[in-house]
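In: coordinates only, sequence not included:
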């Protein structure tokens, strides 16, 4: 019957004299086993002194993840004085992790390298087998045990603001092989770049970019208010005639919030009905892609990035407020502009060029270019 087991040999060369050899096995700096003294016997002493799984279990070592060393002493007789031991270099048996401590900011990714230092088998199972590392959903094939594997770690974004540092422990474990290891992640939060930042479209609609630039958006149609440049996340607004005798004024009558292929939508644009249509479409995404909470006339929609969209419904109109996460820094486009802490670069068009309709002067808070309907090219590029 086929079988596979882990075993270790202490390799050394024969002395010129006809002597006895004693092999010692050291685990994590502690002597755990001493083999009986034997003569060279055509090198059979090395095979007879092999450290097997059975011998490891007999000294209560039942899982990998240990440092192993061996030493050899020579003597002229079994009970006579022996030479000074010659110690091998240490060898770690298990999975070596490139970073035992990882420093990571919220919203960032980091790669951890995993390297097996010894082959593994599947007991009495012949053929290809694999090692499943459950906590990171990683599979290593027995035939590729000596190839490094990479695990990507993501710093989960929380809803809170401020600066903080938390230390987390990530444990690696396997279901069938006696192995466990762990590494520490120091997760840092610094929301200085998004503190007190938001973008809004309030009727009819007056716009505020993430970096504080104000402008008018007096156009009819469907527009991209916010779009993440890396993740498939987008917020669109639809404007229609405000009615009530107001000439050439356009109000928000609909908003659609998308993450992946999941969409949450408010709409009363068609026919200017007084009844709101509120729809939630889940399409091949997990159920928690968008989290929606109702608070009075407000709907809070939480995005996978840690950002939040607030939809305020009043009468036949709605206002839209977008609160960014740290993952939005340098990654936003649309009517909300670019979140960079610089109001001078807000008006990028859909094609990536910059709008020449307005030359931003002064600080964001000055009255220059404020409440002026001069951004036709910019607004319509996001239609």
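Out: Noted; the coordinates are in hand. Keep in mind that what you see is a predicted model, and the values were worked out from it rather than measured. Numbers count the residues shown, from 1 in each chain.

In: hey, let's count contacts and neighbours off CA atoms from now on
Out: Will do.

In: ends of stretch 312-332, what's the gap?
Out: The separation between the terminal residues of stretch 312-332, taken as Cα to Cα, to the nearest Å, is 22 Å.

In: would you mind measuring from residue 321 to residue 291?
Out: Going from residue 321 to residue 291 by Cα to Cα gives 16 Å.

In: who's more crowded, these two?
Out: residue 321 (18 against 13; other Cα atoms under 10 Å).

In: what about the more buried one, helix or strand, and which?
Out: Residue 321 belongs to strand 317-323 when assigned by DSSP states H and E.

In: show the subsequent helix or strand relative to that strand.
Out: For strand 317-323, the following helix or strand on the C-terminal side (DSSP H and E) is strand 332-333.

In: which other helices and strands contact that following strand?
Out: strand 221-228 (3 or more Cα pairs under 8 Å, 6 or more residues apart in numbering; DSSP states H and E).

In: in the strand it packs on, which residues are buried?
Out: 222, 223, 224, 225, 226, 227, 228 (16 or more other Cα atoms under 10 Å).

In: ok, and here's another one to check against it:
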């Protein structure tokens, strides 16, 4: 009896201590309702906000409690390509309604044809009059959590949103002790939009530079001419121009209310824009022009004593070949500069007429090399600029231009009009028009140019369970230097992203909902189209077409063969042995181009790409300036070989059609249903 009583007391004591410890721990844990960690980009997370050129990605989100204001995650599935991302997340469980309660709910990921392709648990706490969410990283990019207003919201969005140059304004200082006045100019951009007919609405304007949110402002329909972004404000965030700017417009019921669905403008380039298609291709001994154009006026401070302008230097911007130290030799480009004219304060009215400052500049390049050389070969021209005076004037200094590749070729045009195709089944056709079949599973090198440091890999699978032989492409990886773009629809995957984005030298354009074009720095273009086959089954495959450039002349390899105007050597194996006989199913040749483990571009973490070389360490020839002819001289005798600092990189954007023009994107399955209806209608 005594022993039993003693044991009972011990258990009670232990339970009591445990209860007190739990209570103490709860008192020490911060209340999630007090969190100050706000989730970013809330204006883009609304279900009506279509994915733009800068999709949201919560893959790097840190697990913690987040404040979202008066917004909540939707409990009905949003569309694919909504909420500012490709794959939005929503919750399929009820939200907590009792104050100070925490509920565990299921977050669903929307993918192609599936509103809950993947899911995970998150926690939500009901505070007094709002919710807080404990979010965890999503499964990959581009995927993000979706949020909407918890109460009524103005559902309409504005139209015709765009960014454009507005005007130049001046700040004038008081005279100093010598009577000198400084006039400091700055240009303004304006966010244009067509307001809604409903009266008494406010519009929230958000400005971005190179994908980064900078500032917000609120205007009305009558004051929308004040929806501006000045160069003075830009100078607080960037040192030089040649940046992409865009704005979003949200409709608000009041200046203090939570904003609702927004509309985004196309991206607007601010600086001196390169109009020429790159690379510049010219024949040996030939010449060409690189076309450039200012998108905003060059401005610089003016010092005046009374009516006398005291500036000693001319009001113009010098655009010249960058001076580079290579192998002990100085490539000096300043002596062949081009001028971009600005205007002093007394002539400020000139800025009101854009043709006074935005004329196209033709920068001439020549080749005088008559010696034999290995063609095709790439020479690089690098441009930079001087700066004006004053805060805004200095932003025109050392403009970060991208490297301008100059492709010099002989009078051979065997690459023109050619293409390599891998179409559903996959039916293969080389650059030199040899057709064959590759009905094999696995990953293959479709195209590679080691000299240009670029390649295309494809992944084959069984097309459909109805058939035992046909294989189709379900994934494509395109690489240029240390930048990779992939589309992967294998085994339920639905990835369209950049798994590696360091060099940023290729441009990806979404021409249509199911058509992508990738422009490589050599001028080679890769086209990827998403198609359904067999028709009506919902099974998707990828068709790939590669359009070569002069850089591929005699340099290409892989399943696309060697581009040399002869199909007889197209079935050359990886070991460069004697070409295989031309047969319909050259499986030995195809298997020789199976991707090896140390070169695989698929299914890797970013830290596993150490085997890939960067464009930054590529040994190149640089153009130099000819001070006599005032032209950029791009030759093999004058050009200097060096490892150089690369110019401005391209952002890892997926550009909209018409360069940056963006429109509403639909699910591929929705698009297919629409196309089926059209065909059924035509068949009647």
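Out: Thanks, I have it. Quick caveat: nothing in here was measured; it's all calculated off a predicted structure.

In: what value does the TM-score take for this pair?
Out: Put the two chains on top of each other and the TM-score (TM-score structural alignment, normalised by the length of the first structure) is 0.49; 215 aligned residues with a Cα RMSD of 3.7 Å.

In: and the angle from the strand holding residue 321 of the first structure to strand 221-228?
Out: Note on geometry: by axes from the mean of the first three to the mean of the last three Cα atoms, to 10 degrees, strand 317-323 of the first structure and strand 221-228 are set 20 degrees apart in direction.

In: by contact count, what packs against strand 317-323 of the first structure?
Out: Packing contacts for strand 317-323 of the first structure, counted by 3+ Cα pairs under 8 Å, 6+ apart, involve strand 199-202, strand 250-259, strand 308-314.

In: quick one: closest of these to residue 149 of the first structure.
Out: Proximity to residue 149 of the first structure, assessed across those by Cα to Cα, is greatest for strand 250-259 (29.9 Å).

In: next structured bit after the closest one?
Out: strand 262-267.

In: can you tell me which helix in the second structure is longest?
Out: Criterion DSSP state H: the longest helix present in the second structure is helix 2-28.

In: quick check: residue 631 of the second structure touching residue 365?
Out: Yes. Counting by Cα atoms under 8 Å, residue 365 is a contact partner of residue 631 of the second structure at 5.7 Å.

In: from the contact counts, what lies against the strand or helix carrying residue 508 of the second structure?
Out: Using DSSP H and E, residue 508 of the second structure falls within strand 507-512. Here strand 507-512 of the second structure touches strand 515-519, strand 654-655, going by 3+ Cα pairs under 8 Å, 6+ apart.

In: one step back: would you turn the helices and strands packed on strand 317-323 of the first structure into TSV with mean neighbour count and distance to residue 165 of the first structure?
Out: As requested, those are exported to TSV (neighbours: other Cα atoms under 10 Å; distance: least, Cα to Cα, whole Å):
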stretch	mean neighbour count	distance to residue 165 of the first structure
strand 199-202	22	28
strand 250-259	23	28
strand 308-314	18	23
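
In: and residue 45 of the first structure, which of the three is it?
Out: Using DSSP: H, G, I helix; E, B strand; the rest coil, the structure places residue 45 of the first structure in helix.

In: list the contacts for it?
Out: Counting by Cα atoms under 8 Å, 6 or more residues apart in numbering, residue 45 of the first structure makes contact with 21, 38, 39.

In: returning to that earlier point: and among the helices and strands packed on strand 507-512 of the second structure, the most buried is which?
Out: For those, the largest average neighbour count (mean count of other Cα atoms under 10 Å) is found in strand 654-655, namely a mean of 23.

In: give me the next element, helix or strand, following it.
Out: Taking DSSP H and E, what comes next after strand 654-655 of the second structure is helix 668-683.

In: so which bits of that following helix are buried?
Out: Across helix 668-683 of the second structure, burial judged by 16+ other Cα under 10 Å covers 668, 672.

In: go through the contacts of residue 45 of the first structure and name the one nearest residue 167 of the first structure.
Out: Nearest to residue 167 of the first structure, judged by Cα to Cα, of those is residue 21 at 49.0 Å.

In: can you count the residues close to the closest one?
Out: 26.

In: from residue 39 of the first structure, how far out is it?
Out: Distance from residue 21 of the first structure to residue 39 of the first structure, by Cα to Cα: 6 Å.

In: over to residue 222 of the first structure?
Out: Taking Cα to Cα, one finds residue 222 of the first structure at 88 Å from residue 39 of the first structure.

In: doesn't residue 188 of the second structure belong to a strand?
Out: Yes. According to three-state DSSP, residue 188 of the second structure belongs to a strand.

In: quickly find the element holding the closest residue to residue 111 of the first structure other than its chain neighbours.
Out: In space, and not counting its chain neighbours, residue 111 of the first structure is closest to residue 152: 4.5 Å by Cα to Cα, 6 or more residues apart in numbering. Counting by DSSP H and E, the element that carries residue 152 of the first structure is strand 149-154.

In: any idea which helix or strand comes after that strand?
Out: Next along the chain after strand 149-154 of the first structure, taking DSSP H and E as the criterion, comes strand 163-173.

In: packing partners of that following strand?
Out: Applying 3+ Cα pairs under 8 Å, 6+ apart, we find strand 163-173 of the first structure packed against strand 180-190.

In: now the strand it packs on: buried residues?
Out: 180, 181, 183, 185, 186, 187, 188, 189.

In: contacting residues for residue 31 of the first structure?
Out: 24, 25.

In: what about it, distance to residue 53 of the first structure?
Out: In terms of Cα to Cα, residue 31 of the first structure sits 16 Å off from residue 53 of the first structure.

In: swap in residue 24 of the first structure?
Out: Residue 24 of the first structure sits 16 Å away from residue 53 of the first structure, going by Cα to Cα.

In: cool, and residue 171 of the first structure?
Out: 24 Å.

In: ditto for residue 379 of the first structure
Out: Taken as Cα to Cα, the span from residue 379 of the first structure to residue 53 of the first structure is 71 Å.

In: repeat for residue 291 of the first structure
Out: 51 Å.

In: show me what the strand or helix carrying residue 529 of the second structure is packed up against.
Out: Assigned by DSSP H and E, residue 529 of the second structure belongs to strand 525-532. Contacts defined by 3+ Cα pairs under 8 Å, 6+ apart place strand 525-532 of the second structure against strand 515-519, strand 540-547.

In: for the shortest one, packing partners?
Out: Think strand 515-519 of the second structure. strand 507-512, strand 525-532.

In: out of the ones you listed, nearest to residue 109 of the second structure?
Out: Residue 109 of the second structure lies closest to strand 525-532 among those, at 21.2 Å (Cα to Cα).
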